[in-house]
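Visitor: with the sequence up front, the predicted model follows.
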Amino acid sequence: MPIALTDAQISALEAYLELFIKWNKAYNLSAIRDPEEMVTKHLLDSLSIAHLLEGERFIDVGTGGGLPGIPLAITYPNKHFTLLDSAGKKTRFLFQVKQALGLDNVEIENRRVEAFKPEPLFEGVISRAFASLKDMIDNCQHLIKENGKFWAMKGVFPDHELSELEKHYMVDASHALQVPGLEEQRCLIVLSRKNIQ
């Protein structure tokens, strides 16, 4: 993968995975139980967009057990990541991860996205397992700056979902993602809002 991690960052990712496995038994953070599968489908999948991110302040909406927010925060200690989820047990896990790993660049919000009124606004909204692109934009457009972007992690290229978007949203970029050990298709769709005069 086109990112360089220090030994300390790799150790932090391993520590996160250990916590994830431990808490998953009681908190049901993921249906995946096999640690090797977690490395591929959680850690590496999350890191597959790391080299493409532009900006300093991001919100990971519907983060669940912290994916992709925690791996990205470990990779980029100088960027800020807010992890939002409405499930209290998942955010309790995330508070534990933040403390255990000393992630000063992570903020955790336990609330519904519609109720969150951030100050300042974010440069990017990241979503890995959100519903449709239309739902992502409808529910999250109040979170980003005027020139902010939506970073949507998807499986196969979402032609149908893109056709449902309002005309003033445009695709800035679409990237085929390569996840080591994963045969399934993955892509990243970057969307932005056109200025309407």
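Guide: On my side now, so go ahead.

Visitor: drop to CA atoms for contacts and neighbour counts, all remaining ones
Guide: Fine.

Visitor: ok, the closest residue to Leu165 other than its chain neighbours - contacts?
Guide: With sequence-adjacent residues excluded and distances taken as CA to CA, 6 or more residues apart in numbering, Leu165 is closest to Lys134, at 5.7 Å. By CA atoms under 8 Å, 6 or more residues apart in numbering, the contact set of Lys134 is 161-162, 164-165.

Visitor: take the one below as the second:
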Amino acid sequence: MAAFHRDELTRTLTEGARVLSLDLSDAQIGQLMDYLALLSKWNAVYNLTAVRDPAQMVTQHLLDSLAAVPAFTGARNVLDVGAGGGLPGIVLAIARPDMRVSMIDTVHKKTAFLTQVKAELGLANIAVHTMRVEQLQAPEKFDVITSRAFAELADFVNWSGHLLKAGGRFIAMKGVLPEEEMARLPAGWHVAQVQALQVPGLNAERHLIFIEAGEQA
């Protein structure tokens, strides 16, 4: 297991957040580092992510998720589908404590980890569900439903569309622009916007795909 040099990792994270123009407090940076430490520790046993090196985790996980935070401006109730190790859900919940973030995954060891993170970091604004998203019934529908490399866009929309509030939108986090997937969206949904992201320290393509109900104008 790669060494966890907290001071060095904190500097990388702080500088990356500055480049992204995110106003994170020292306490929020500390929470993100506590989360990273837990992810690194649990990953040794539970294989939550293929990325093993904490320095790469800062860039490929924390900063990658933080780059999407501005897209959630105005959102109050968010669902992260296929949340896995908590990306972007945990990162969103820390960066936006005013926002409620629900995370759902079918794999119990992953949701056990998310529940542990919630407890250890005292994140009162998150909820964790272990089930298929098609089976989730929410008392209040979501403003935004997001996922990071979860599934084909059509499946993502079909499986979780019943949970989206009227006027809400999907924000899918993808790598290379998935043009074929975008063309296969089910009837009644369209790509409202595509946003390329620049992740500090990451030499790879990242895109946000915004999907809304209604036919393309």
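Guide: Noted; the coordinates are in hand. Quick caveat: nothing in here was measured; it's all calculated off a predicted structure.

Visitor: now the contacts of Lys134 of the first structure as a markdown table including secondary structure and distance to Lys145 of the first structure?
Guide: Converted to a markdown table, those look like this (DSSP: H, G, I helix; E, B strand; the rest coil; distance: CA to CA, whole Å):
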| residue | secondary structure | distance to Lys145 of the first structure |
| --- | --- | --- |
| Glu161 | helix | 23 |
| Leu162 | helix | 21 |
| Glu164 | coil | 23 |
| Leu165 | coil | 19 |
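
Visitor: report the central residue of the first structure.
Guide: Residue closest to the average C-alpha location in the first structure (CA atoms, centre = their mean): Pro68, at 3.6 Å.

Visitor: what's the longest helix along the first structure aligned against in the second structure?
Guide: In the first structure, taking DSSP state H as the definition, the longest helix is helix 7-27. Helix 7-27 of the first structure lines up with residues 26-46 of the second structure when matched by TM-score structural alignment.

Visitor: ditto for stretch 58-72 of the first structure
Guide: Taking TM-score structural alignment, stretch 58-72 of the first structure hits residues 78-92 over in the second structure.

Visitor: and the contacts of that stretch?
Guide: With CA under 8 Å, 6+ apart, stretch 78-92 of the second structure has contacts from 32, 39, 48-49, 61-62, 65-66, 69, 99-107, 110-111, 113-114, 126, 133, 142-148, 150.

Visitor: first to last residue in it, what's the distance?
Guide: End-to-end distance for stretch 78-92 of the second structure, by CA to CA, to the nearest Å: 9 Å.

Visitor: same question for stretch 23-34 of the first structure.
Guide: End to end - CA to CA - stretch 23-34 of the first structure spans 14 Å.

Visitor: cool, and stretch 129-138 of the second structure?
Guide: Using CA to CA, one end of stretch 129-138 of the second structure lies 11 Å from the other.

Visitor: next one: it to chain centre, how far?
Guide: Centroid separation between stretch 129-138 of the second structure and its chain, computed with CA atoms, centre = their mean, to the nearest Å, is 17 Å.

Visitor: so which bits of that stretch are buried?
Guide: Across stretch 129-138 of the second structure, burial judged by 16 or more other CA atoms under 10 Å covers 129-130, 133.

Visitor: distance to Ser160 of the second structure and secondary structure added to these, as JSON lines?
Guide: Listed next are these as JSON lines, based on distance: CA to CA, whole Å; DSSP: H, G, I helix; E, B strand; the rest coil:
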{"residue": "His129", "distance to Ser160 of the second structure": "14", "secondary structure": "strand"}
{"residue": "Thr130", "distance to Ser160 of the second structure": "15", "secondary structure": "strand"}
{"residue": "Val133", "distance to Ser160 of the second structure": "6", "secondary structure": "helix"}
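
Visitor: so which of the residues you listed comes closest to Ile209 of the second structure?
Guide: Nearest to Ile209 of the second structure out of those is Val133 (CA to CA; 19.5 Å).

Visitor: got the contact list for that closest one?
Guide: Val133 of the second structure neighbours (CA under 8 Å, 6+ apart): 81, 104-105, 159-160.

Visitor: ditto for Lys118 of the second structure
Guide: 124, 126.

Visitor: nothing else from me, thank you.
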